[in-house]
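[1] sequence and predicted structure are below.
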Amino acid sequence: MMTNLFSTFDPTSLFNQPLNWMSTILGILIIPISIWMTPNRYFLIWKKINFTLHKEFKTLIGNNSLLGSTLIFISLFSIILFNNFLGLFPYIFTSTSHLTMTLSLALPMWLSFMLFGWLNHTTHMLAHLVPQGTPPILMPFMVLIETISNIIRPGTLAVRLAANMIAGHLLLTLLGNTGSHLSLFFINILIITQILLLMLESAVSIIQSYVFAVLSTLYSSEVI
C-alpha cells in the first residue's frame, strides 16, 4: 500500500539492487537490430530527425562552434526522449521524473560550460555579467542578478524536466485509481479522458526533451 501519492515514483529494489534505473538504457533494447545493419525506414526517419536537429543546434551555437559539437546535444535529446516515452508504458520506471537523473544530465554539462568559458574566454564571460547599456549605478545589482541566474541554470533545467514528467503521471495515476468506484458510463468517459491525457503526455515527452536540449545549446553558445 502506498504511504503517500508520490511513493508510486520511488525506485524499488530486487535483492538490494535498484534495477528500476536499468530502464534508462531500456530504449536501446527496443530498437530493431535491422536499424544498425541496413538503411531502412527506421534508420532514414531517425537520420532525418538528427539532421534537422543538427542544423538547428548549429544555428543556435553559431559559427564559432567546434566540429561535431552538436552531437552531444542530439545524444542528450535522444536519451531524454527515450526515457520520457518509456515512462508512458505500464510498469516501466520513469527515470526522467527524478532529480537524480535530470541533475546528473544538467549539472556536469553546466559545470563543463562554465569551466571552459572562464578558463578560455574570461573577458567574454565577465562581459556577460553586465548587459550592454546598463547604467553605472545598476551595474553591481546586474552582476549579482546575472550571477544568480547562471548558478540556478542546472537546477531550473532539472526541475523543469522532472516536474513536467511527474505531473502528467500523477494525473494519470489519480484518474486511474478512481475507476473501480465509477459506473459503466463514467468508466467510458474516464477511458476516453485517459487516452487524451496519454496523447498529451506523448507530446510533452517530445517537447520537454527538445526544450532541455535547446536550452543546453543556448547555454553553451554563451561561453564560446
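    Here it is on my side, so go on. Numbering: from 1, shown residues only.

[2] can we go C-alpha only for contacts and neighbour counts from here?
    Will do.

[3] list the buried residues of stretch 93-104.
    93, 94, 95, 96, 97, 98, 99, 101, 102, 103 (16 or more other CA atoms under 10 Å).

[4] residue contacts, the fifth one?
    When you say that, I think you mean residue 97. Applying CA atoms under 8 Å, 6 or more residues apart in numbering, we find residue 97 in contact with 9, 161, 162, 163, 164, 165, 166.

[5] which residues in the chain form helices?
    Secondary structure of the chain (DSSP state H): helices at 26-29, 34-37, 41-61, 71-86, 99-120, 122-128, 139-151, 153-177, 184-221.

[6] if we go by neighbour counts, what in the fifth one is buried?
    By 16+ other CA under 10 Å, the buried positions in helix 99-120 come out as 99, 101, 102, 103, 105, 106, 107, 109, 110, 113, 114, 117.

[7] deepest of the helices of the chain, which one?
    Stretch with highest mean neighbour count among these: helix 71-86 (a mean of 19; mean count of other CA atoms under 10 Å).

[8] columns distance to residue 3 on top of the helices of the chain, output as JSON lines?
    Shown next, in JSON lines, are these (distance: least, CA to CA, whole Å):
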{"stretch": "helix 26-29", "distance to residue 3": "28"}
{"stretch": "helix 34-37", "distance to residue 3": "44"}
{"stretch": "helix 41-61", "distance to residue 3": "42"}
{"stretch": "helix 71-86", "distance to residue 3": "25"}
{"stretch": "helix 99-120", "distance to residue 3": "20"}
{"stretch": "helix 122-128", "distance to residue 3": "47"}
{"stretch": "helix 139-151", "distance to residue 3": "35"}
{"stretch": "helix 153-177", "distance to residue 3": "15"}
{"stretch": "helix 184-221", "distance to residue 3": "24"}
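
[9] one step back: can you put the buried residues of stretch 93-104 in a markdown table and add distance to residue 144?
    Shown next, in a markdown table, are the buried residues of stretch 93-104 (distance: CA to CA, whole Å):
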| residue | distance to residue 144 |
| --- | --- |
| 93 | 40 |
| 94 | 37 |
| 95 | 34 |
| 96 | 31 |
| 97 | 31 |
| 98 | 30 |
| 99 | 26 |
| 101 | 29 |
| 102 | 26 |
| 103 | 24 |
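
[10] comparison target below:
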Amino acid sequence: MPNLFTIFDPFTKIFNLPLNWISLILGLLILPLMFWLTPNRYNFILFQIIFTLHKEFKNLISKKSYFSSTLILISIFIFILINNFLGLFPYIFTGTSHMSIALSLALPLWLTFMLFGWINNTNHMFTHLVPQGTPSMLMSFMVLIESISNLIRPGTLAVRLMANMIAGHLLITLLSSMNLNVPFFMIFILSLVMVLLLILETAVSMIQAYVFTVLSTLYSSEVI
C-alpha cells in the first residue's frame, strides 16, 4: 500500500519534467485581457474584489506612504485563490497543498518584513519584543517568547495553507474510494456528502487565500 499522501505528489512526467507544476500558471489563462476596449462583467467583478481588498488592507497598514504595498498582497491573494480553486477540478494538480509552494510564498514575505523593520525601524522592532506593561522580572522571558513567535510565523503561514488544502482533498478521496465497498443505497448518501464537502472546500479555498494575505498584512504593519 502506498502512502495516502502520495496522491498529492507530482508524478506526471515527460522527458523527466514534472508537468504537474504547470497548474501554477493556469490562472493566467482565465485572467481577463486588460487590453479589451470595452470592460466586461468579469473585469468588473475582478476590479471590485481588488478595490475591496485594497480598502481593507490599507486600514491595517498604519502609514499612508505604504498604501501601494497592498498591490503585492492582492496579487498573492489572487494567485492563491486561483490555484486553490483550480485544485478542486479533476486531474488538476493543487500546488498550494505542498509545503514547497506555501513556504516559498510565506518565507520571502516574512524575511522582507524583518529586514525592512530591523534596518529602518530598529528601535521600533526592539520595543515590540517587550509588550507594554510587562513586569521587569518577566522582560527577558517575554523577549524570548516574542522572538520565537516571530521566527515561526512563516512556518505557521505555510502549514496553515497547506494543511487546510490537504484536509478536504483527503476526505473527498477517502469517501470516493468507499463507493466500491458500500451497498447501492449508501452511494446516494455518500454522493450527497461529497457534494457538501466540495462546497465546503470551495469556501475554504477562498478563506485560506484571504487569511494568508490578511496575516501577511498584519505582520507588515508591525514593522512600519
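    Nice, thanks for sending it over. Keep in mind the model is a prediction, meaning the values are calculated, not measured.

[11] which of the contacts of residue 97 of structure 1 sit farthest apart?
    Maximum pairwise distance among the contacts of residue 97 of structure 1 (CA to CA): 14.8 Å, between 9 and 161.

[12] re earlier: switch the contacts of residue 97 of structure 1 over to CSV; also include distance to residue 217 of structure 1.
    Shown next, in CSV, are those (distance: CA to CA, whole Å):
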residue, distance to residue 217 of structure 1
9, 29
161, 16
162, 19
163, 21
164, 20
165, 21
166, 24
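
[13] out of those residues, who's nearest residue 80 of structure 1?
    Among the contacts of residue 97 of structure 1, residue 161 lies closest to residue 80 of structure 1 (CA to CA), at 9.3 Å.

[14] who's in contact with that closest one?
    Shown in contact with residue 161 of structure 1 (CA under 8 Å, 6+ apart): 96, 97, 102, 208, 209, 212.

[15] biggest separation within these, which pair?
    Within those, two members stand farthest from each other by CA to CA: 97 and 212, at 13.5 Å.

[16] quick one: the residue nearest to residue 131 of structure 2 when sequence neighbours are not counted and residue 76 of structure 2, what's the gap?
    Nearest residue to residue 131 of structure 2, sequence neighbours excluded (CA to CA, 6 or more residues apart in numbering): residue 142, at 7.8 Å. Note on residue 142 of structure 2: its distance to residue 76 of structure 2, by CA to CA, to the nearest Å, is 32 Å.

[17] I'd like the contacts of residue 161 of structure 1 as a markdown table, with distance to residue 34 of structure 1 appended.
    Compiled in a markdown table, the contacts of residue 161 of structure 1 are given as follows (distance: CA to CA, whole Å):
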| residue | distance to residue 34 of structure 1 |
| --- | --- |
| 96 | 28 |
| 97 | 31 |
| 102 | 31 |
| 208 | 29 |
| 209 | 26 |
| 212 | 29 |
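
[18] show me which of these is closest to residue 147 of structure 1.
    Checking the contacts of residue 161 of structure 1 one by one against residue 147 of structure 1 (CA to CA), the nearest turns out to be residue 212, at 20.8 Å.

[19] which one is that closest one nearest to, not counting chain neighbours?
    Counting by CA to CA, 6+ apart, residue 212 of structure 1 lies nearest to residue 157, which is 6.5 Å off, once chain neighbours are set aside.

[20] what lines up with the one you found in structure 2?
    When structure 2 is aligned by TM-score structural alignment, residue 157 of structure 1 is paired with residue 157.

[21] contacting residues around the alignment partner in structure 1 of residue 139 of structure 2?
    In structure 1, the residue matched to residue 139 of structure 2 (TM-score structural alignment) is residue 139. Counting by CA under 8 Å, 6+ apart, residue 139 of structure 1 makes contact with residue 130.

[22] state the distance from residue 139 of structure 1 to residue 132 of structure 1.
    Distance from residue 139 of structure 1 to residue 132 of structure 1, by CA to CA: 10 Å.

[23] same thing with residue 152 of structure 1?
    Separation of residue 152 of structure 1 from residue 132 of structure 1 (CA to CA): 22 Å.

[24] what residue is smack in the middle of structure 1?
    Centroid-nearest residue in structure 1: residue 209, 4.2 Å away (criterion: CA atoms, centre = their mean).

[25] hang on, isn't that one packed against residue 80?
    Yes. Using CA atoms under 8 Å, residue 209 of structure 1 is in contact with residue 80, at 5.4 Å.

[26] any residues in contact with both of these two?
    Among the neighbours of residue 209 of structure 1, none is also in contact with residue 80 (CA under 8 Å, 6+ apart).

[27] could you find the closest non-adjacent residue to residue 11 of structure 1?
    Once flanking residues are discounted, residue 11 of structure 1 sits nearest to residue 20: 6.0 Å by CA to CA, 6+ apart.

[28] quick one: contacts for residue 50 of structure 1?
    residue 74.

[29] before we move on, what about residue 114 of structure 2?
    Shown in contact with residue 114 of structure 2 (CA under 8 Å, 6+ apart): residue 223.

[30] could you check how far it is from residue 184 of structure 2?
    According to CA to CA, residue 114 of structure 2 and residue 184 of structure 2 sit 57 Å apart.

[31] next one: residue 93 of structure 2 from residue 168 of structure 2, what distance?
    Distance from residue 93 of structure 2 to residue 168 of structure 2, by CA to CA: 14 Å.

[32] same question for residue 2 of structure 2.
    20 Å.

[33] how far away from the center of its chain is stretch 104-119 of structure 1?
    Stretch 104-119 of structure 1 sits 17 Å away from the centroid of its parent chain (CA atoms, centre = their mean, to the nearest Å).

[34] that stretch vs structure 2 - mean distance after superposition?
    Stretch 104-119 of structure 1, aligned to structure 2 and superposed, deviates on average by 0.4 Å (mean CA distance after the TM-score superposition for structure 1).
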